[in-house]
Every structure is written in structure tokens, then in C-alpha cells.
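Participant: Turn this into a structure:
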Amino acid sequence: MTEPALRIEHLTVRYPLGGRRFAHAVTDVSLTVAPGEIVGLVGESGCGKSSVARSVMALRRPDAGRVLIGGVDVTALRGAALRRARRDFQMVFQDPRSSLNPHRTVRQILTEGLAIQRVPRPWDDQVDDVLRAVGLDPATYADRRPRQLSGGQCQRVAIARAVLLRPRLLVCDEPVSALDTTVSAQVLDLLRDVRDRYGVAILFIAHDLAVVRGLCDRVAVMYLGRICETGAVDEVLARPRHPYTRALLDAVPRLDGAVPAGEALRGDPASNVDPPSGCRFHPRCAYASPRCAAEEPVLAGKDEAVACHHPLAPVKAG
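Facilitator: Okay, here's the model as predicted:
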């Protein structure tokens, strides 16, 4: 079997608050991304998506669990070994302009990673090739600084920087949320092209289900630090089994003004400092029973998995 580009095993991340209190950002999350696959990780703000991303990038060591990139446990690496491994996993950040050094030219920004990884010179051809791959003419843009670029052009540079080292995995943390609709669509098209050209796997962090539907192969839905549903994106978004996934879909505005038939979310998410017992969604769920408050549901299923004691019946396409 082909080794996954990314394998997350039972990841747990807590942030200390003092006085033996913790914010439970991520609890026992497991997820895989196959080579060349785009997997979306979605949920409301504060559900733990970015904490997963930071752990995958080894920017924050988990309290428990492992992150394997191409079979290598990056949570066990330190120092020079971790630096060498980083060429296999790169990140595209939410704010494209602030992720680039304002004092460097585009060419200098791109060659910095090559220098850190001690890639033999010359670099000019590699830089020119990757700029063309992201739709930027090297003669026009290589000597510009970020302030001379639009937001969409800055994100193209950030993507070029990320793929220049030919990584196995890109982690994209809300990469189009700071862009307008037209530019966002162009960047999403670019990510598809990058996947096809370089064979890179992508973990795509988002809160916009429309973006995920148009880009991703599979989706994992996260609520208050746990994954509650996962599967093929067309299946999960067309026939959601978890009440939270259904509520997220029902919350998406419709152009025709029609009112969705599903149940609206009730109240606000619970605190991750003192999460609810049992299913963490049960205080907001219209289908909750006493069992939901007492027993944590297990994520069960093969192609489409759901963590719910009372999963919704699949809606037949029609």
C-alpha cells in the first residue's frame, strides 16, 4: 500500500491557562491525506482547525499523538533533522501579504528556502519555472517587493515558495479568506493546477463549505476539537449524517432566499476549557438523547464515517 502523504494519529493539543486549567483545542484527532489528494478540514472558528495545522507543521508539539509525513514521525524530530524534513511539508498562510518579508524581492523570498535546505546553485531557472507555474512572469515580478503586488499576486508568490522545494504536503490555512471572490476562485484553480503538476497532497483548512465543495476530494468536519464526520466531499455535503454537518450546510445563505429544511444551530459552542460530557455537540443538537450526554460517540464507518449516536438517515439523491 502507498504510504499516506500525511497521517495524523490520535492528536491532542491543549493550551495551559494556569491553575491546572487547559483549553482543549484538539482531542484525539486522526486523519490521513493520500499522495495527490486534497482533504478539507472544516468547522466553526475556534474548533481546533488551526491547532491541527500548527501541529502538522511542527510549529506546536502535540500533548499526545503523532504526525507522520511520508511515514516519518515529525513529532519525534528535533534540530537539524526537523529542518531537513521541513522540505517535505510547507504551509500557505491566511494573510498572503504578511506572510512575505516586505524588505525582500520575490526572487529573494523564493531562494531563502533553497538556501536553508542547501540546494545547490544556480537557482534562477528553478525560481523562473515556479513563477511561471503560478502564473507570474519572472521578468515582470521577480524583482518586485510584496508592497508592489496585489493580494492575489502575494498569495501566488506564497504558493510558489511552498512548492519550490517539491514537498509531499501543503498545509493551506484559510488561504483565500482574505481575498475577494474573483481572486479567491483564481487561487483555488491554481491550487488544483499545483496538485496536478507536482503531485503534492493538500490539507485545506477552511470554514467556507462552498470552497471545500469545489476544491477538495474528501472532507473532515470538526466540532469543538473533535472530528464528527468525514468522507468523500460530494457524499458528505450532499447527504450529511451528523446533525452538525447538516446545520452547517443549512446555515449557508441561498441566492433564492429559500429557508433550509434542516435544524438550525441552537445557542453558541461550549467552552473548550470545560467541554460537555459525552458528545460535545449534544447541548446544541435537536436529536440529542440522555445517551449523548453520557457517552462519547466513536467515529465509525469506512468510506464515510460519523461520530453520532443518532446519525441522520441518508437523503436519496433525486
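
Participant: From here on, just use CA atoms for contacts and neighbour counts.
Facilitator: Will do.

Participant: Quick check: residue 218 touching residue 40?
Facilitator: Yes. Residue 218 lies in contact with residue 40 (CA atoms under 8 Å); the separation is 6.3 Å.

Participant: What segments of the stretch 101-250 of the chain are strands?
Facilitator: For the stretch 101-250 of the chain, the strands defined by DSSP state E, counting those that start in this stretch occupy 169-173, 201-206, 218-223, 226-232.

Participant: Quick one, which of the ones you listed gets closest to residue 24.
Facilitator: The closest of those to residue 24 is strand 226-232. By CA to CA, the value is 10.0 Å.

Participant: re earlier: which one of residue 218 and residue 40 has more residues nearby?
Facilitator: residue 40 (27 against 23; other CA atoms under 10 Å).

Participant: gap between that one and residue 156?
Facilitator: Residue 40 sits 20 Å away from residue 156 when distances are taken as CA to CA, to the nearest Å.

Participant: picking that back up, dump the strands of the stretch 101-250 of the chain to TSV, plus distance to residue 32.
Facilitator: Shown next, in TSV, are these (distance: least, CA to CA, whole Å):
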stretch	distance to residue 32
strand 169-173	11
strand 201-206	9
strand 218-223	10
strand 226-232	11
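
Participant: what's around residue 249, how many residues?
Facilitator: Around residue 249 there are 19 other residues, counting by other CA under 10 Å.

Participant: Residue 209 is in contact with that one, correct?
Facilitator: Yes. The pair residue 249 / residue 209 is scored as a contact, 7.4 Å apart, by CA under 8 Å.

Participant: quick one, helices of the stretch 51-200 of the chain?
Facilitator: Secondary structure of the stretch 51-200 of the chain by DSSP state H, counting those that start in this stretch: the helices cover 79-85, 106-116, 124-133, 138-141, 151-163, 181-198.

Participant: for those helices, which one ends up most surrounded?
Facilitator: For the helices of the stretch 51-200 of the chain, the largest average neighbour count (mean count of other CA atoms under 10 Å) is found in helix 151-163, namely a mean of 24.

Participant: so what secondary structure elements neighbour it?
Facilitator: In terms of contacts (3 or more CA pairs under 8 Å, 6 or more residues apart in numbering; DSSP states H and E), helix 151-163 is packed against strand 89-92, helix 106-116, helix 124-133, helix 181-198.

Participant: measure residue 190 to residue 23 for me?
Facilitator: 36 Å.

Participant: burial of the closest residue in space to residue 67 that isn't next to it in sequence, as a residue count?
Facilitator: What sits nearest to residue 67 in space, not counting adjacent residues and going by CA to CA, 6 or more residues apart in numbering, is residue 8, at 4.7 Å. Residues lying near residue 8 (other CA under 10 Å) number 21.

Participant: Is residue 8 in contact with residue 32, as I believe?
Facilitator: Yes. Using CA under 8 Å, residue 8 makes contact with residue 32 at a distance of 6.1 Å.

Participant: Can you give me the neighbour number for residue 10?
Facilitator: Using other CA under 10 Å, residue 10 has 16 other residues around it.

Participant: If you drop the residues flanking it in sequence, what lies closest to it?
Facilitator: Residue 10 sits nearest to residue 28 (CA to CA, 6+ apart), 4.2 Å away.

Participant: this one next, for a side-by-side:
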Amino acid sequence: MSPTAPQTVTEKSRLSVAPMLDWTDSACRVFHRQFSKNTLLYTEMVTAPAIVHGMRTRLLDFRAAEHPVALQLGGSDPAQLREAVRIAAPWGYDEINLNCGCPSDRVQSGSFGAVLMRQPDLVAACVSEMMAASPVEVTVKCRIGVDDQDPQEVLPAFLEKIAAAGVRRVTIHARKAWLQGLSPKENRDVPPLDYDLVFAMKAAFPQLHISLNGGVKSLAAARELLDRGLDGVMIGRAAYHEPADILGAADATIWGAGTTTTAEDAVVAMFPIIEDHIQQGGRLHQITRHMLGAFAGRPGARHWRRILSEEGTRDDAGVATVERALAAVISLAA
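Facilitator: Below you'll find the predicted structure:
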């Protein structure tokens, strides 16, 4: 491993935090960035129609401190996706990603997300149009298949199509999505993981940068998958609920650059961000709801969560509230 920090988005995608609806908003990403300077972060999925027709500033604004950050788009109309990418370009995202893996009912009704695994030609057309408008790399996040599809046949055919369209980086959620019979929550856990298929795809498509998503619950597990030959690992809920354990040592463990960041350091680094957010009219809980797992597994974690949960929604809640919660953790650790 190089002792210097990675320079490109591709290098930084060796570890990433998954895009998660209602979770990975700007406040969440800023908090995660306090732990790791290199890990690639993703927005929540934003639909192309929302960008084209909606409140672009609210949907696309982010803080400079979040870099490297990727914008994930949802959609299935090539022309509309191209327009969404064109509109988003001035915001300066480091990557644009097309969602071909979300199994929610809303996504299905809009004919995008995981349902696109059934339409590789359409996906190829979508990414081709997106690339034509994008100043940065366009990537794809997909499943290994949906419903009764045979992943052994579907996934290589899908990758072949998008690679021919110019895609060079893919994240594969190593589970099928069952669009009929399972809820979105069940689709995160019930379909069995097939890591072997993802490794087979890396062998079959050596030119592709392939990251694995699904079921990775520790930094050590991510390191092992990288050592076995994958190009990247994407972690979702574990990184959100246990950010110190997953991200605190990521820079040193994954890239050999940087030092371990403690939860205490990350929390203190958030104070000026919290103050600015409140001065702009925001509420404390809009940020601290993403910080509840900071001390997961440590003495005082329950007190930390209780104080932030009970007091964080008060009109006068601010940095002092977080300081009280932090003091409770530190006193129990003494």
C-alpha cells in the first residue's frame, strides 16, 4: 500500500459508503467525512425528473468538505438522465452513478432501480447519454438479478452491455432483488449473498473496476475482500450505525495513509458545522440524528443516544447539548 493519500476517485472508491434513502444526506456525509478523508461518499438517490423539474438547489447542494462525493441518480429515460446530468454538472460532484439496484415500490412504479436489470440495452442507452453530458465518470450500481432471473446468465450479459457503452466502474450488490413478495427492507437481508459470483465477474471482466456491496459489516471484512482481488467494497448500514469502527481507521487500513480518528475527535469537529447549521435556521436533530451511533459498543453509548434523542429537538438545542452528551460518555470511560 502507498503511504500517500489516494488522488483519484477510482482510488478512493476502494471503500465507499452506500447511498441510503433518508440516511446519507449532506449532514450524514459531513459527519462521516470527519472519520475518513478518503472514503467515497454517496448522496441519497435523486430521481432525474426531480432534478429536471424540481428544486435543484435543495436536491443538489452539498458542502465542499464532503468531497469526494458521488451523486446517485434514478431514472430510465436516457434523454431525461442526460438533462439531469447537465444540470447537476456545475455542482462539482466527483462521480455520477446510475441506480440499477433499488427495489422499492416507488422505484418499480417509475420503471427504474432494480427493475432495470431486465433491460440492459436501456441501461446502456442511459449511461451513454449521461456520459455525453458529464464532466466526471459515470458509474453503475446494480444487483445480481431480479426475481426469477438466473444471475449466472443475467449479470455477465448486463455487465457486457454497460461496459460496451463505456462504463468502467460498477458496484454490485451481491443479492438478487425480489420485486414481488419481499419488502425493500427484506430485500436487504433475505435474498442470499453470492460473493463468488461477484469474484467470477471480476475474473470475467478484468477491465472493469468492480466493488462489492452487501453484508459487509466490518473494516476487516472489507480489507479481506480487497486482498482477495476485488477493486472496491461498499458498506451501508454498518458504516452508518458504527461509523467509528468502520470509518475511523479506514484511511490507515485501506490506503495506508492517515491515522485513526476517534469518535470524540469526530464529534468535536462537528461543532462549527452544527453552529453554522443552526445559524442558518436549521435544527440540531437534523444533524445529530446521524451521529447517534458514534459511540456504538462503548460505555456511555446509551446516554449519548438518550441525550441527543430527547434534547436534540428542543428549540434551544445546540452545541451545548452535544457537549453534555459527550461529557456523559467521557465520564463513564474515565
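
Participant: After superposition, what is the TM-score?
Facilitator: The TM-score (TM-score structural alignment, normalised by the length of the first structure) is 0.40; 207 aligned residues with a CA RMSD of 6.1 Å.

Participant: my read is the residue nearest to residue 10 of the first structure is in a strand, agree?
Facilitator: Yes. Counting by DSSP: H, G, I helix; E, B strand; the rest coil, residue 28 of the first structure is part of a strand.

Participant: Pull the number of nearby residues for it.
Facilitator: Around residue 28 of the first structure there are 15 residues (other CA under 10 Å).

Participant: Just list the residues touching the residue nearest to residue 67 of the first structure, thanks.
Facilitator: 29, 30, 31, 32, 56, 65, 66, 67, 68 (CA atoms under 8 Å, 6 or more residues apart in numbering).

Participant: Filter the residues you listed down to just the ones in strands.
Facilitator: Among those, the residues falling in strands (DSSP state E) are 29, 30, 31, 32, 65, 66, 67, 68.

Participant: what's the neighbour count on residue 159 of the second structure?
Facilitator: Residue 159 of the second structure: 22 neighbours (other CA under 10 Å).

Participant: Remind me what the helix or strand encompassing it packs against, helices and strands.
Facilitator: Per DSSP states H and E, residue 159 of the second structure falls inside helix 151-164. Judged by 3+ CA pairs under 8 Å, 6+ apart, helix 151-164 of the second structure is in contact with helix 120-133.

Participant: what do you get if the cut-off is 10 Å, keeping everything else the same?
Facilitator: helix 120-133, strand 138-143, strand 169-173, helix 195-204 (3 or more CA pairs under 10 Å, 6 or more residues apart in numbering; DSSP states H and E).

Participant: what angle sits between it and strand 169-173?
Facilitator: 160 degrees (axes from the mean of the first three to the mean of the last three CA atoms, to 10 degrees).

Participant: For helix 151-164 of the second structure, buried residues please.
Facilitator: 151, 154, 155, 156, 158, 159, 161, 162, 163 (16 or more other CA atoms under 10 Å).

Participant: Could you single out the nearest of the residues you listed to residue 98 of the second structure?
Facilitator: residue 162 (11.2 Å).

Participant: nearest residue to that closest one other than its sequence neighbours?
Facilitator: residue 124 is the one closest to residue 162 of the second structure (CA to CA, 6+ apart), at 5.0 Å.

Participant: Would you check that that neighbour makes contact with residue 161?
Facilitator: Yes. Counting by CA atoms under 10 Å, residue 124 of the second structure touches residue 161, with 6.1 Å between them.

Participant: any residues in contact with both of residue 249 and residue 209 of the first structure?
Facilitator: Shared contacts of residue 249 of the first structure and residue 209, defined by CA atoms under 10 Å, 6 or more residues apart in numbering, are found at residue 237.

Participant: mind giving me JSON lines with the ones in strands among the contacts of residue 8 of the first structure and columns for neighbour count and distance to residue 52 of the first structure?
Facilitator: What follows is those, written out as JSON lines (neighbours: other CA atoms under 10 Å; distance: CA to CA, whole Å):
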{"residue": "29", "neighbour count": "20", "distance to residue 52 of the first structure": "9"}
{"residue": "30", "neighbour count": "17", "distance to residue 52 of the first structure": "10"}
{"residue": "31", "neighbour count": "16", "distance to residue 52 of the first structure": "10"}
{"residue": "32", "neighbour count": "18", "distance to residue 52 of the first structure": "12"}
{"residue": "65", "neighbour count": "17", "distance to residue 52 of the first structure": "11"}
{"residue": "66", "neighbour count": "22", "distance to residue 52 of the first structure": "11"}
{"residue": "67", "neighbour count": "27", "distance to residue 52 of the first structure": "10"}
{"residue": "68", "neighbour count": "19", "distance to residue 52 of the first structure": "13"}
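
Participant: Quickly name whichever of those residues is closest to residue 244 of the first structure.
Facilitator: Using CA to CA, those come closest to residue 244 of the first structure at residue 29, 17.1 Å.

Participant: Now do the contacts for the closest one.
Facilitator: Going by CA under 10 Å, 6+ apart, the list of residues near residue 29 of the first structure reads 8-13, 52, 65-66, 222, 225-228, 299.

Participant: For the residues you listed, work out which two are farthest apart.
Facilitator: 66 and 228 (19.6 Å).

Participant: Skip the chain neighbours and tell me the closest residue to residue 219 of the first structure.
Facilitator: residue 40 (4.5 Å).

Participant: Where does the one you found fall, secondary structure wise?
Facilitator: With DSSP H and E as the criterion, residue 40 of the first structure is inside strand 38-42.

Participant: list the helices and strands that strand packs on?
Facilitator: Against strand 38-42 of the first structure (3+ CA pairs under 10 Å, 6+ apart) you get strand 21-33, helix 49-56, strand 169-173, helix 181-198, strand 201-206, helix 209-215, strand 218-223, strand 226-232.

Participant: The last one vs strand 218-223, what angle?
Facilitator: The reference is to strand 226-232 of the first structure. 160 degrees.

Participant: ditto for the longest one
Facilitator: Taking the same axes, to 10 degrees, one finds that helix 181-198 of the first structure is oriented at 130 degrees with respect to strand 218-223.

Participant: which one of the contacts of residue 29 of the first structure sits closest to residue 124 of the first structure?
Facilitator: residue 52 (34.8 Å).

Participant: re the thing from before, quick one: the helices and strands packed on helix 151-163 of the first structure as JSON lines, columns for distance to residue 233 of the first structure too.
Facilitator: JSON lines is the format used below for those (distance: least, CA to CA, whole Å):
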{"stretch": "strand 89-92", "distance to residue 233 of the first structure": "22"}
{"stretch": "helix 106-116", "distance to residue 233 of the first structure": "33"}
{"stretch": "helix 124-133", "distance to residue 233 of the first structure": "27"}
{"stretch": "helix 181-198", "distance to residue 233 of the first structure": "15"}
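
Participant: For residue 294 of the first structure, which of the ones you listed is the nearest?
Facilitator: Nearest to residue 294 of the first structure, of those and by CA to CA, is strand 89-92 at 38.7 Å.
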